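# okay, sequence plus prediction incoming.
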Amino acid sequence: MEQPYRISSYCHIKNSSVFLDGKDVNASPIQEFSTFIKSAAKQLETNYPKFYKMDNLSKLAFLAADVLLKNADLSSDNEHNIAIILSNKASSLDTDRTYQASIADPEKFFPSPSVFVYTLPNICMGEISIKHQLHSENCFFIFDRFNADPLWINAQSLLKRKKAEKVLCGWVEFDDKNYEAFLYLVEENGIIAHSPNEIKRLYKT
């Protein structure tokens, strides 16, 4: 009998709070994103010096993934066959604006390599993979809004074809002052049904 794949845990970051499996693990009165995300990373013991050099989208995705993957109790000494499938609406637009501002004025023309490196949305997956030693497939989709169906289809395909042992999926959006991360982990030993309807329900929780 084929082993059903299920969601083992999920994480939300929104409104200055971090939720793990629906429980608030880091509420903060801080409204401004930059200060909030740094404070949350410190409180949740995200020990990764490069975190503070990342762009906002990568910080958001990285923290949500770190909360989930630490909760999964992965060994930090071994490689992990975990795929990543993420999505958003704005792509890397927030960082693109920052980079454009650095080159817009001919008098102050200064293209920054440290900003330019984040002008692709999938860079956040690389940051996650480096920290947690993930060695598998990854893909970043751009949708008009959260869309559970492609996430479900691609995760199921990777797991059934044994291309990954687990899949980290979700939505990570940063545009100006608006931000939200919703990530979940799919594997054989999960506890929540892995279906488009259930993914949508968790997203709205």
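It's in.

# switch to C-alpha atoms for all contacts and neighbour counts from now on
Will do.

# what about the helices in the protein?
Applying DSSP state H to the chain gives helices spanning 33-43, 56-71, 93-104, 113-116, 123-132, 148-160, 196-204.

# what sits against the residue positioned nearest the centre of the chain?
The residue lying closest to the centre of the chain (Cα atoms, centre = their mean) is A61, at 2.9 Å. With contact set as Cα atoms under 8 Å, 6 or more residues apart in numbering, A61 has these partners: 124-125, 128, 172, 181.

# structure B:
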Amino acid sequence: MLKTNYYISNYCSIKNSEIQLNGTCVFSEDSKDLTRFLKHYYTSKQLSYPKFFKMDRLSKLAFTGSEIILEQLAEGKESTALVFSNKSASLDTDIKHQKSIEDPTTMFASPSIFVYTLPNIGMGEVSIRHKLHTENAFFVSSQLQEDLLHEYAESLLETENCKQVLCAWVEVFENSYHGFFYLVSKNGTIAHTPPMIKELYTT
């Protein structure tokens, strides 16, 4: 039996105050503040998802990259599985949560911060936004595991429970961030291989 060939149809990078789609800059701003940068992109596109403003930075990054990739789909968006990963999990928000616990001026930890103390919450926001009822997974590792993303995405596609898989590296910690997103399916022109995933990630 011949192995099905899968391809990367679209990819997106968010880093250094710039958003690139398929290698072309689509938004940039001279700002080192991730929250402000993503907010300005959100308003420039006139998006409508009020909960965006309550999200932590990791979820905002996951939401923004996913929005850019999924808006390229003309149909079948609801058949998209999600496979995300990063290095710091939700540590960026965990630290804020710990500080709210230790704050002597408050009696309780902030619920609005606590709700984002899991790294996969951003995937939940994406699923709600795009009405996804497909499988999702979030992996934490010291660096991008292109082999894992490649194998996991193609295994989901082989089950035929989804038409495409949105893979992502969504890393946020203190002053550092990097969002990398790509869509895998039977359609596209870029071969879905671990070396190609790594190349697009480092570009």
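Nice, I can see it. Computed from a prediction, not measured in an experiment: that's the story for all the values here.

# care to give me the TM-score?
After superposition, the two chains reach a TM-score of 0.95 (TM-score structural alignment, normalised by the length of the second structure), with 202 aligned residues with a Cα RMSD of 1.4 Å.

# related to what we said a few turns ago, winner for burial among the helices of the first structure?
Per residue and on average, the most neighbours among these fall to helix 56-71, with a mean of 22 (mean count of other Cα atoms under 10 Å).

# now do it and helix 123-132, the angle between them.
Angle of helix 56-71 of the first structure versus helix 123-132, following axes from the mean of the first three to the mean of the last three Cα atoms, to 10 degrees, is 30 degrees.

# counterpart of G122 of the second structure over in the first structure?
Alignment note (TM-score structural alignment): G122 of the second structure maps to C124 of the first structure.

# A64 is in contact with its match, correct?
No: C124 of the first structure is not in contact with A64 according to Cα atoms under 8 Å; the separation is 11.2 Å.

# S90 of the second structure matches what in the first structure?
Per TM-score structural alignment, S90 of the second structure is aligned with S92.

# map L183 of the second structure across to the first structure for me.
That one, L183 of the second structure, aligns with L185 by TM-score structural alignment.

# and the gap between the nearest residue to its match once chain neighbours are set aside and N26 of the first structure?
Nearest residue to L185 of the first structure in three dimensions, chain neighbours excluded: L168, at 4.6 Å (Cα to Cα, 6 or more residues apart in numbering). Between L168 of the first structure and N26 of the first structure the computed distance is 21 Å (Cα to Cα, to the nearest Å).

# between these two, which one's more packed in?
L168 (23 against 16; other Cα atoms under 10 Å).

# translate that one into the numbering of the second structure.
Per TM-score structural alignment, L168 of the first structure is aligned with L166.

# which residues are in contact with that match?
Applying Cα under 8 Å, 6+ apart to L166 of the second structure gives the contacts 66, 80-84, 181-184.

# and which of the contacts of A61 of the first structure is nearest to Q43 of the first structure?
Set against Q43 of the first structure, the nearest of the contacts of A61 of the first structure by Cα to Cα is A181 (17.8 Å).

# verify the stated contact: the closest one with S16.
No: with contacts counted by Cα under 8 Å, A181 of the first structure stays clear of S16, the gap being 11.3 Å.

# more neighbours: which of the two?
Neighbour count, other Cα under 10 Å: between A181 of the first structure and S16, A181 has more, with 25 against 19.
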